[in-house]
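Trainee: Sequence and predicted structure, then a few things I'm wondering about:
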Amino acid sequence: MKKIIYSLFIGTLGLTSCSDFTDIKPKGSNLLQSVTDLEMLLNYEFQGIKATQQQLLCGDLYPQEMIPTVINRPNMTLTKIFTTWDESAHAKEQLDLTASDAHYTKFYEVIGKIANPVLLNIDKADGDDALRQQVKCEALVLRAYFHYLVVQKFAKAYDPAYASTTMAIPYLKETQDLLATIPQLTLEQVYTNILTDIYEAISLGGLTEEPVNQMRVGLPFAYAVKAMALMSMQRYDDAADAANASLALKSTISNYNDYVRDTPSPVMPSFVNQAIHRPFMDCEEDIFVTRDILGQMGISDEAWARFEDGHICRDRLFSGDMLIPGRKLGEAYFGMDINFSYDNDSKWNTFGLKTSQMRLILAECELLKGNIDNAMEQLDMIRINRIIPEKYVSLKGTVTSREEAVRHLKQTSHGENIYTYFNFVTRKRWNRMDDFKETLTRTVGDKTFTLSPESDMWIFPFPQNVISLNPSLQQNY
């Protein structure tokens, strides 16, 4: 019996009993017989998954734990490993502590339960041909993008020098037999598959400029995924072309000043602060949306210092300092005198893409070509919508050295991506670039820790449940 929905609960990618799969073809009868039925699979709500470990690893945020206590206890935990950047524990204990992985499960679930069932059945389904093409193209882009998210976490950063010989992840196609072992591909093969899916989706012409909603795929998102993949591959001219193609269709960068409003403290309602409330499904810059709240997360001193002065994502974030006048509550929440988010309202689009990320790609590509003014102009298009007006000063025409330009690019990128998955993705990619890579430093109490660009900690292990079901899958470090 052909499995139409691959329940890659995914611990799997290997043999699982039939009862563990969601069958859309029970007893040989396919219930999704029309294009309209298959389109319903695309109405999926991307929510409830966080990037906490990546935000902790790259030095930005702490989970709500008593961090000094965690790192001083003798027993090893994932939070301790990521906070102390313990290389030896990453090599051994992290594997033992990773029984499963929410990202691996969720990302392959989208591929196996949504994208591939659509692609397997769409050509033979009854219905309108224009809708057929649209649904097929959306599924191709989803498959490409969620493989892109997986490969960022579990494999080395792409480098043309070793991409053809360095193993990465499985790339799950709709025609593959899930009762057989799904092969692990090289970095080059994975990225080739990503681009092949994107090229097909664009060439078929079924995608609309305005998708059904921000959780559905449109043409701007297809070009944005293409730009992200090409940037990872160090194909900068091609990445810039794709970013420009995406921006030609959707270019608005939302002005976060417009989202700042009076916000009473939930502890002392008479204590009113100016705080940002980033909306969900109504933020024009979002090309593709996943829903998540920040909640209570500690912001490291190092991450706080990386922000540009006056940045709304720092200075207008509803934080612990806004709960009670004059009371710093970091010690009570995290065991450290740090500020922390208390933002249960804003939606930061953790795993989705925004128009501003396309501007960051263009800025970096211009900078790599030595066009500093052009690069700063791209950053200004973001910054004018992020900096408190009285503190905003244009960079174009004032930055003259490459070193200073790189610093401003990093600063703008940090503010844009801190509450998402993409500071991890970007810094991991920069680790392959001499002008951009850096050793990260973190101080907790009287202890200082460092993470080098060459560290294997930038690669996460495949979880135990995946390895047990697919023993041929090898760790990438």
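Mentor: Thanks, I have it. Numbers count the residues shown, from 1 in each chain.

Trainee: Could you use CA atoms for every contact and neighbour count after this?
Mentor: Fine.

Trainee: Count the residues that sit near the nearest residue to residue 440 once chain neighbours are set aside.
Mentor: Nearest residue to residue 440, sequence neighbours excluded (C-alpha to C-alpha, 6 or more residues apart in numbering): residue 451, at 5.1 Å. Counted with other C-alpha atoms under 10 Å, the neighbours of residue 451 add up to 23.

Trainee: show me the contacts for residue 451.
Mentor: 85, 439-441 (C-alpha atoms under 8 Å, 6 or more residues apart in numbering).

Trainee: tell me the contacts of residue 386?
Mentor: Contacts of residue 386 by C-alpha under 8 Å, 6+ apart are 255-257, 311-313.

Trainee: And it, how far from residue 278?
Mentor: Note on residue 386: its distance to residue 278, by C-alpha to C-alpha, to the nearest Å, is 12 Å.

Trainee: Could you identify the helix or strand that succeeds the biggest helix by length in the chain?
Mentor: Longest among the helix segments of the chain by residue count, using DSSP state H, is helix 129-154. Once the chain leaves helix 129-154, the next helix or strand it forms, by DSSP states H and E, is strand 167-170.

Trainee: take the one below as the second:
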Amino acid sequence: MKNIYNSILCTLVLAITFTSCDNYLDDAPKGSKVPTALADFEAFLRDEYTNQSVNVEQALTLLNDRYQTVADLAYYRLTKANYFWDETADRIALNQADETTYYGQYAGISTFNLIIENALKTTEATEEQKRIVWAEAKVLRAMSYYNLVNFYADTYVASTAATKLSVPLITSADINAPSKQVTIQEMYDFILADVKDALPYLPKVSQTALHPNLGAGYAFYSRVFLQMNNYTEALKYADLALAENNKLYNWVAYYNSNKAVIDIPNSYTNTPSPMGYDYVENYTYRHGATTRLSTEMSIPVDRAKRFEAGDARFLSRWKIRTVGAETYYRRTLSGMFNYGGITTVEIYLIKAECLARAGQLGTAMDVLNTVRKTRILPASYQDITAADVTTAMNAILRTKRNELILTLIPFTDARRLNAEGVYKVGFTKIDGGTTYTLSPESHLWTMPFPQGATKNPGNGTLTQNVAK
């Protein structure tokens, strides 16, 4: 992993010289600053392009949640293989340049390691303030590892997690730090331990939306336990998170307030995104693609069909458009979008799923409908009821996929559900007269490591988790 840290450390050294680089610089060069105060390290948490970005473009492509132009599909061969679910494609050979997910998450991890190693030794701060920054970095590191293990490794299955490999684990910011490709179980144990360490010190109120608070810690714990099929613990921490923040944004009101602009035929004038730093649903905020911090993504026509009728959130975000031979739903919001963090709606729907699995169908539907009432226009709204678990689960999962579209969560949920084998996720589409299918058992659900990582693993080894 030396190549990761070479690039990251070069960037950091340009701005500062920190004390852990004694092997390179014993004295700070003239005009540079040696960080010793807590504020020097806390500032790294605000680096949105490097440390607060979660680019999972190929997962969105596999789900066909993001629209891909004909030109992009012709040029980007890996994107084409995932978009058309080509199981014959050698994605390892094709993955020569798509390294943003891998190196982006490890760049953030490098920074969080630096903070974790140094925060408690800093000056100009109380012990409580030091612990808060240390805890925030712990949660963000755990979130980054969660993204990696759920992108490049098979999904968590208790019976195989201790034998299957995940991703390299690095816990030091030292440029010569060793890396070990640990098992899936070891990685999940590490993630849970990081959050456990952090919880006693997380503040109830965030310094900014980029700083995880106590609600974020509980919410992330709930997400991880759900992925591990531990529904008791997932429900426990969902309730704790909602006790910290249970606000839902009223998308029906947003649509009605902006209806005059939204409904103009053939007009794509952007309305402001409410999903930015001050979104009431935020536990913690992280961006999506680094190159599109302030741009919504367009979606395919087939994907748009899977939204509920009268979904104000959908109507406020996309509008059908035809350009030449291409028809898609064009984005209509401008601003910021919390694609990589955690919001209350995810936790409401985790709670609903856990209740449904426990047989508490009425309560589960009450939770689901609490969300839907803020999303579905009154003319289309009707409470969903369920007399059996399957009906309840299908309703909950449909809503969750729509609510969290363009984030990693629909991808991780699909992998989890496919491994369970009860509520499997697969897709079929017809494009240009050809039928394409993504089966629940496909190897495409695990992304290959980029060639740059496997060819230069640094101070460790890296084994591909897929054959192609």
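Mentor: Now that the structure is in, tell me what you want to look at. Not measured: the values here are computed from a predicted model.

Trainee: Any idea what the TM-score is?
Mentor: Once superposed, the chains reach a TM-score of 0.86 (TM-score structural alignment, normalised by the length of the second structure), with 443 aligned residues with a C-alpha RMSD of 2.9 Å.

Trainee: which helices and strands sit right next to the longest helix of the first structure?
Mentor: Applying 3 or more C-alpha pairs under 8 Å, 6 or more residues apart in numbering; DSSP states H and E, one finds that helix 129-154 of the first structure contacts helix 35-41, helix 102-110, helix 116-121, strand 167-170, helix 187-204, helix 219-232.

Trainee: In the second structure, what stretch matches the fourth one?
Mentor: Mapping strand 167-170 of the first structure onto the second structure (TM-score structural alignment) gives residues 165-168.

Trainee: What of the third one?
Mentor: Following TM-score structural alignment, the partner segment of helix 116-121 of the first structure in the second structure covers residues 113-118.

Trainee: how close does the match of strand 167-170 of the first structure sit to the first structure?
Mentor: When the first structure is overlaid, stretch 165-168 of the second structure sits 0.6 Å from its aligned residues on average, using mean C-alpha distance after the TM-score superposition for the first structure.

Trainee: Give me the buried positions along that stretch.
Mentor: 165-168 (16 or more other C-alpha atoms under 10 Å).

Trainee: any chance of those residues in JSON lines, plus distance to residue 300 of the second structure?
Mentor: Output for those, formatted as JSON lines (distance: C-alpha to C-alpha, whole Å):
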{"residue": "165", "distance to residue 300 of the second structure": "34"}
{"residue": "166", "distance to residue 300 of the second structure": "32"}
{"residue": "167", "distance to residue 300 of the second structure": "32"}
{"residue": "168", "distance to residue 300 of the second structure": "35"}
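
Trainee: So residue 336 of the second structure versus residue 43 of the second structure, what's the distance?
Mentor: 20 Å.

Trainee: right, I mislabeled it, should have said residue 147 of the second structure
Mentor: For residue 147 of the second structure relative to residue 43 of the second structure (C-alpha to C-alpha), the value is 23 Å.

Trainee: The two: who's more crowded?
Mentor: Neighbours were counted for residue 147 of the second structure and for residue 43 using other C-alpha under 10 Å; residue 147 has more, 21 against 11.

Trainee: residue in the first structure matching that one?
Mentor: Checking TM-score structural alignment: residue 147 of the second structure goes with residue 149.

Trainee: can I assume that match is in contact with residue 105?
Mentor: No. The pair residue 149 of the first structure and residue 105 does not pass the contact test of C-alpha atoms under 8 Å, sitting 11.9 Å apart.

Trainee: residues contacting the alignment partner in the first structure of residue 179 of the second structure?
Mentor: For residue 179 of the second structure, the aligned residue in the first structure is residue 182 (criterion: TM-score structural alignment). Residues near residue 182 of the first structure by C-alpha under 8 Å, 6+ apart: 13-14, 170, 172, 176, 470.

Trainee: and the gap between residue 182 of the first structure and residue 67 of the first structure?
Mentor: Residue 182 of the first structure is 40 Å from residue 67 of the first structure, by C-alpha to C-alpha.

Trainee: cool, and residue 430 of the first structure?
Mentor: 28 Å.

Trainee: Between these two, which is the more surrounded one?
Mentor: For residue 430 of the first structure and residue 67, the more surrounded residue by other C-alpha under 10 Å is residue 67, and the numbers stand at 21 against 17.

Trainee: Go ahead and confirm that one touches residue 333.
Mentor: No. Assessed by C-alpha under 8 Å, residue 67 of the first structure is found out of contact with residue 333, at 9.3 Å.

Trainee: So what's the residue count around residue 441 of the second structure?
Mentor: A count of nearby residues for residue 441 of the second structure, using other C-alpha under 10 Å, gives 14.

Trainee: Verify the contact between it and residue 418 for me.
Mentor: Yes. At 7.1 Å, residue 441 of the second structure counts as touching residue 418 under the criterion of C-alpha under 8 Å.

Trainee: just to revisit the earlier point, what sits against the match of residue 147 of the second structure?
Mentor: residue 107.

Trainee: Tell me which residue of the first structure lines up with residue 380 of the second structure.
Mentor: Aligned partner of residue 380 of the second structure by TM-score structural alignment: residue 391.

Trainee: ok, now how distant is that match from residue 12 of the first structure?
Mentor: From residue 391 of the first structure over to residue 12 of the first structure the distance is 51 Å, taken as C-alpha to C-alpha.

Trainee: Which one's more surrounded, these two?
Mentor: Counting neighbours by other C-alpha under 10 Å for residue 391 of the first structure and for residue 12 shows that residue 12 has the greater number, 22 against 11.

Trainee: Look at the match of residue 179 of the second structure and give its secondary structure.
Mentor: Following DSSP: H, G, I helix; E, B strand; the rest coil, the label given to residue 182 of the first structure is coil.

Trainee: which residue lines up with residue 35 of the first structure in the second structure?
Mentor: Match for residue 35 of the first structure (TM-score structural alignment): residue 38.

Trainee: okay, now its match: neighbour count?
Mentor: Residue 38 of the second structure, neighbours per other C-alpha under 10 Å, totals 22.
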